[in-house]
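[1] let's see this in three dimensions:
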Amino acid sequence: MRITDYGQLPSCFITATDTDAGKTHVSCEIVRAWQQQGYSVAAFKPIATGAISHKGQRVSEDALKLAAVTGQTAGEINPYLYDKPASPHIADINQSFALADCLKQFKQLHQQVDRVLVEGVGGWCVPLSDTLMLKDLAIAIGLPVVMVSRIGLGCINHSLLTFHQIQRDCHLWYGWIANIKDPDYADIDSNIGAIEQRMTSGTVKT
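    Model prediction:
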């Protein structure tokens, strides 16, 4: 299902076809739509890489953007921040990701508001440590999974591969969002149509 009405989404986990697909942009739009519906909201980006300096503090640029919408602090949104802009499992060898602590923080946040948006890092199979991938975090959190697809050259392949992998890994698939970063791209409609058609008619073989 392609999602166009963000306000009707439940609390969800946002993943993407790849890095720079536009997860944070879409996440901010979803949170704004929830606010317009009258919901109390919060964002949670458990892991971020590529820290920046903001007012003398190390922060995630993505978390800052989310905080500007939700009213939280960047630190409340993003507990695990690594300096190097790389896959989390190599971004900081001196800081390890603790899944149990992350889940505890999520559950506390989930109890305080009507809607929580959890934003992943990179794509569905990005390693978080030597033993964990992003998909393990998403499955442990248990929210409906929404995929952001950057519409452009290569998006059909990336979208379908991610869609089928999510379906193989869990039963949390909810739908996908087409993020049009370049409105002048000539094949927007045909690419979106190709993805929709193949998601609807395709089956997952196990």
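
[2] for the rest of this, base every contact and every neighbour count on C-alpha atoms.
    Fine.

[3] residues contacting residue 189?
    If you count contacts by CA atoms under 8 Å, 6 or more residues apart in numbering, residue 189 has none.

[4] do you know how far it is from residue 112?
    Distance of residue 189 to residue 112, computed by CA to CA, to the nearest Å: 40 Å.

[5] do the same with residue 28
    Distance of residue 28 to residue 112, given as CA to CA: 19 Å.

[6] the two: which has the busier surroundings?
    The residue with more neighbours, out of residue 28 and residue 112 and counting by other CA atoms under 10 Å, is residue 28; that gives 20 against 12.

[7] wait, isn't the more buried one in contact with residue 67?
    No. Counting by CA atoms under 8 Å, residue 67 is not a contact partner of residue 28; they are 9.1 Å apart.

[8] hang on, residue 166 in a helix?
    Yes. According to DSSP: H, G, I helix; E, B strand; the rest coil, the state of residue 166 is that of a helix.

[9] residues near it, how many?
    For residue 166, the count of nearby residues is 21 (other CA under 10 Å).

[10] quick one: contacts for it?
    Residue 166 makes contacts with 124, 172-173, as judged by CA under 8 Å, 6+ apart.

[11] ok, and the most crowded of those residues?
    residue 124 (23 neighbours).

[12] residue contacts, it?
    So, once contact is read as CA under 8 Å, 6+ apart, residue 124 ends up touching 15-18, 133-135, 162, 166.

[13] mark which of these are part of helices, please.
    Here DSSP state H is the test, and the contacts of residue 124 give 134-135, 162, 166 as lying in helices.

[14] if we can go back for a sec, buried ones from the contacts of residue 124, can you make that a ChimeraX selection?
    A single ChimeraX command selects the buried members of the contacts of residue 124 (16 or more other CA atoms under 10 Å):
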select :15,16,17,18,133,134,135,162,166
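
[15] now the contacts of residue 124 in a markdown table, please, with extra columns for distance to residue 201.
    Supplementary listing: the contacts of residue 124 in a markdown table, determined by distance: CA to CA, whole Å:
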| residue | distance to residue 201 |
| --- | --- |
| 15 | 22 |
| 16 | 21 |
| 17 | 20 |
| 18 | 23 |
| 133 | 28 |
| 134 | 27 |
| 135 | 24 |
| 162 | 16 |
| 166 | 16 |
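
[16] and this one, so I can compare the two:
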Amino acid sequence: MKAAWFVCGTDTGVGKTLVTGALMHAAIAQGYSTVGLKPLAAGCELTAEGWRNEDALHLQACANVELSYDQINPVALPEAVAPHLAAGTRILSAERIAAYCRGTLMQPVDQVFIEGAGGWRVPLNAREAFSEVPRLLNLPIIMVVGMRLGCLNHALLTAEAIARDGLRLAGWVANQLDPEMPRFEENLESLIQRLRAPLLGVVPWMSAADSQHAAQHLDLSLLLSSNAR
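    Predicted coordinates for the structure are as follows:
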């Protein structure tokens, strides 16, 4: 079954890479060939092979199909700030980033998970937000909700923006960022009642992020049965 998904977050630092890797591990466990893409990464280190991003390397390691680093992360920006700032004098283009993704989507791979950058409306250039990329690709969205104070507002506004852009929220994952979050269960239930998409799982707080362990807390059946692509 060929399918592709765009993984967005309700903010930066909410665990998009952890969850994207977990989704990949869960898909692989069900027998699917799987890759993860980080088409734009801001925050890279210069190595002998060129600029490398920790999150993109993580997705490369999680995959069971071999892709070159440049296929996984075609746009690597050194500074860990918003893309339009990290780009400096370089002009980023949603269409070009989408074109990079289309090249990989043509590969014979069952499941492709494309991780976004920052939150839904993070600027890409003077006119476009990064959200234009999944719109151009017409992909269903998986939203990662960072469970901490303020998550209700961030999650609901992100879901509204996704719908306003004409895209479908295929599912969401609750990632517990704060082990002592007040009324965690009540906040989770508030989101379940308000988000019109299935909860794919609750990733518990972990002192060290581990996508393989996080995969054990996800149920992909609700996602894959929709055959959204």
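
[17] sorry, back to before: need the contacts of residue 166 of structure 1 in JSON lines with distance to residue 77 of structure 1, can you?
    Supplementary listing: the contacts of residue 166 of structure 1 in JSON lines, determined by distance: CA to CA, whole Å:
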{"residue": "124", "distance to residue 77 of structure 1": "20"}
{"residue": "172", "distance to residue 77 of structure 1": "23"}
{"residue": "173", "distance to residue 77 of structure 1": "23"}
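
[18] just give me the closest of the residues you listed to residue 61 of structure 1.
    For those, the residue nearest residue 61 of structure 1 by CA to CA is residue 124; the value is 20.4 Å.

[19] show me what that closest one lines up with in structure 2.
    The criterion is TM-score structural alignment: under it, residue 124 of structure 1 has residue 120 as its aligned partner in structure 2.

[20] alignment lookup: residue 37 of structure 2 to structure 1.
    Across the two structures, residue 37 of structure 2 finds its equivalent in residue 44 of structure 1, going by TM-score structural alignment.

[21] residues near that match, how many?
    Using other CA under 10 Å as the criterion, residue 44 of structure 1 is surrounded by 26 other residues.

[22] quickly note the distance from it to residue 192 of structure 1.
    As for residue 44 of structure 1, its distance to residue 192 of structure 1 is 28 Å (criterion: CA to CA).

[23] can you check residue 132 of structure 1 too?
    Relative to residue 192 of structure 1, residue 132 of structure 1 is positioned 31 Å away (criterion: CA to CA).

[24] which non-adjacent residue is nearest residue 120 of structure 1?
    What sits nearest to residue 120 of structure 1 in space, not counting adjacent residues and going by CA to CA, 6 or more residues apart in numbering, is residue 15, at 5.4 Å.

[25] check residue 167 of structure 2 too.
    Closest residue to residue 167 of structure 2 in three dimensions, ignoring its sequence neighbours and counting by CA to CA, 6+ apart: residue 140, at 6.3 Å.

[26] how about the one you found, what's its match in structure 1?
    By TM-score structural alignment, residue 140 of structure 2 lines up with residue 144 in structure 1.

[27] any idea how far residue 135 of structure 1 is from that match?
    Here the distance between residue 144 of structure 1 and residue 135 of structure 1 works out to 12 Å (CA to CA).

[28] could you name the helices and strands sitting against the strand or helix carrying residue 48 of structure 1?
    Using DSSP states H and E, residue 48 of structure 1 falls within strand 47-49. In terms of contacts (3 or more CA pairs under 8 Å, 6 or more residues apart in numbering; DSSP states H and E), strand 47-49 of structure 1 is packed against strand 80-82, helix 88-91.

[29] so which residues of structure 2 form helices?
    16-29, 54-62, 69-72, 83-86, 94-105, 132-137, 151-164, 184-194, 211-215, 221-224.

[30] what's the match for the residue nearest to residue 120 of structure 1 in structure 2?
    Using TM-score structural alignment, residue 15 of structure 1 pairs with residue 8 in structure 2.

[31] which residues touch its match?
    Each residue near residue 8 of structure 2 by CA under 8 Å, 6+ apart is listed here: 16, 115-120, 141-144.

[32] go on, residue 144 of structure 2?
    Counting by CA under 8 Å, 6+ apart, the residues that residue 144 of structure 2 touches are 7-10, 14-16, 19, 172-175.

[33] hmm, try it at 6 Å
    For residue 144 of structure 2, the contacting residues are 9, 172-173, by CA atoms under 6 Å, 6 or more residues apart in numbering.

[34] can you check residue 178 of structure 1 too?
    Contacts of residue 178 of structure 1 (CA under 6 Å, 6+ apart): residue 149.

[35] which position in structure 2 pairs with it?
    Correspondence of residue 178 of structure 1 to structure 2, assessed by TM-score structural alignment: residue 174.

[36] same question, residue 92 of structure 1
    Residue 92 of structure 1 maps onto residue 87 in structure 2, with residues paired by TM-score structural alignment.

[37] gap between the spatially closest residue to that match that is not a sequence neighbour and residue 154 of structure 2?
    If you skip the residues right next to it in sequence, residue 87 of structure 2 has residue 77 as its closest partner in space, 6.4 Å away by CA to CA, 6+ apart. As for residue 77 of structure 2, its distance to residue 154 of structure 2 is 26 Å (criterion: CA to CA).

[38] check residue 160 of structure 2 too.
    With the distance defined as CA to CA, residue 160 of structure 2 ends up 10 Å from residue 154 of structure 2.
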